[in-house]
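> no sequence for this one, just the structure:
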């Protein structure tokens, strides 16, 4: 049973890191074109979001244009009731396929202080930040500015909290250790 839980944790974290580890998105490779391809632009007005610009790669972690802020506004606030700012005791974990460490923060004073203290180390590790509690786009933009050049994504941490038994953040999760 413990081995199965370990595998689930590993797969979950690997999937998340791989999804958000790259700033840019790869262009699609055309394998076959039967000549009946239709442009997607006819369907975009139904979505009512600036989809064309929402997923463009930014050149820096602090670049926020109006289109990106509008998309963020639709996904914010992000709240994770299971996680609150507080002390996290270090513990050994085994996530051998975790390519890049992940750190979890919120838009609170403790997280900002922790980020300032550990930003250089996080940058050296090429860690990806997961913002689990943020009210609005302005708070997220401020966090991204203070975290630069680190990558930050605003996502709920409910699943992660359950998988790792976390109740507090900020925390750094690597392939071998969870620590504050």
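Great, that's in hand. Remember, it's a predicted structure, so these values are computed and weren't measured experimentally.
> Going by C-alpha atoms from here, please, whenever you check contacts or count neighbours.
Will do.
> quick one: the helices in the protein?
Taking DSSP state H, the helices of the chain run over residues 2-20, 44-47, 51-54, 66-75, 109-125, 137-147, 158-164.
> and among those, the most buried is which?
Comparing the helices of the chain by mean neighbour count (mean count of other Cα atoms under 10 Å), helix 137-147 ranks first with a mean of 18.
> how big is the angle separating it from helix 66-75?
110 degrees (axes from the mean of the first three to the mean of the last three Cα atoms, to 10 degrees).
> so helix 137-147 versus helix 109-125, what angle?
Per the same axes, to 10 degrees, the angle that helix 137-147 makes with helix 109-125 is 50 degrees.
> which residues sit against helix 137-147?
Under the contact criterion Cα atoms under 8 Å, 6 or more residues apart in numbering, helix 137-147 has outside partners 61-62, 64, 69, 72-73, 76, 107, 112, 115-116, 119, 134, 150-152, 154.
> Let's have the helices of the chain in JSON lines, adding distance to residue 173.
As requested, the helices of the chain are exported to JSON lines (distance: least, Cα to Cα, whole Å):
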{"stretch": "helix 2-20", "distance to residue 173": "10"}
{"stretch": "helix 44-47", "distance to residue 173": "36"}
{"stretch": "helix 51-54", "distance to residue 173": "28"}
{"stretch": "helix 66-75", "distance to residue 173": "24"}
{"stretch": "helix 109-125", "distance to residue 173": "11"}
{"stretch": "helix 137-147", "distance to residue 173": "17"}
{"stretch": "helix 158-164", "distance to residue 173": "10"}
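> what about versus this one:
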């Protein structure tokens, strides 16, 4: 639970930046965050792309809308389809099953939404789903 709250705190601060500026340096270590951090690449998760039924959840720990996607083609298509709605909601994005910052940078530039590379397993367990893409907002989890 503390890890989820920590991720949410980071996400709220990230939104104030509009899009998290990620840059790649020439050294391998400059493109990676501290491995003790829950944020960084590669970000792996047990969660997979798939369908979920919309449901109500306790969102008292979420003060902003949050969405979760993967780096797969279908998640990218979903992001394009829901981009305007997510922007209107000022949603914070968590991307998982992603191996490199280049993918994250490309998706941020295309969507103009903040994306944090994280293992979303604790979050998915908290809300009781195992598939993405999802949106958590206003007491609901939906696709």
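Sure thing, it's come through. Everything quoted here is computed from the prediction, not taken from an experiment.
> Minimum distance to residue 91 of the first structure: which of the helices of the first structure has it?
Of all the helices of the first structure, the one in closest proximity to residue 91 of the first structure, counting by Cα to Cα, is helix 158-164 (10.4 Å).
> check the fit of the closest one onto the second structure and give the mean distance.
Compared with the second structure after the fit, helix 158-164 of the first structure shows a mean deviation of 1.5 Å (mean Cα distance after the TM-score superposition for the first structure).
> So which other helices or strands are in contact with that helix?
Using 3 or more Cα pairs under 8 Å, 6 or more residues apart in numbering; DSSP states H and E, the elements in contact with helix 158-164 of the first structure are helix 2-20.
> So residue 136 of the first structure is in contact with residue 73, correct?
Yes. Between residue 136 of the first structure and residue 73 there is a contact at 6.7 Å, judged by Cα atoms under 8 Å.
> okay, stretch 116-123 of the second structure sits on what stretch of the first structure?
Mapped onto the first structure using TM-score structural alignment, stretch 116-123 of the second structure spans residues 153-160.
> Next: stretch 50-57 of the second structure.
The aligned range for stretch 50-57 of the second structure is 86-93, by TM-score structural alignment.
> Could you give me the buried positions within that stretch?
Buried positions in stretch 86-93 of the first structure, judged by neighbour count with 16 or more other Cα atoms under 10 Å: 88, 93.
> what's next to it, contact-wise?
For stretch 86-93 of the first structure, contacts defined as Cα under 8 Å, 6+ apart pick out 110, 168-171, 175-180.
> residue contacts, the residue most central in space within the second structure?
Geometric centre of the second structure, nearest residue: residue 94, 0.7 Å, by Cα atoms, centre = their mean. Residues in contact with residue 94 of the second structure (Cα under 8 Å, 6+ apart) are 66-69, 115-118, 120.
> Let's see that with 7 Å instead.
By Cα atoms under 7 Å, 6 or more residues apart in numbering, residue 94 of the second structure lies in contact with 67-69, 115-118.
> again with residue 24 of the first structure
Neighbours of residue 24 of the first structure in contact, by Cα under 7 Å, 6+ apart: residue 57.
> give me the number of residues near the counterpart of residue 137 of the second structure in the first structure?
Taking TM-score structural alignment for the superposition, residue 137 of the second structure sits opposite residue 174 in the first structure. Residues lying near residue 174 of the first structure (other Cα atoms under 10 Å) number 22.
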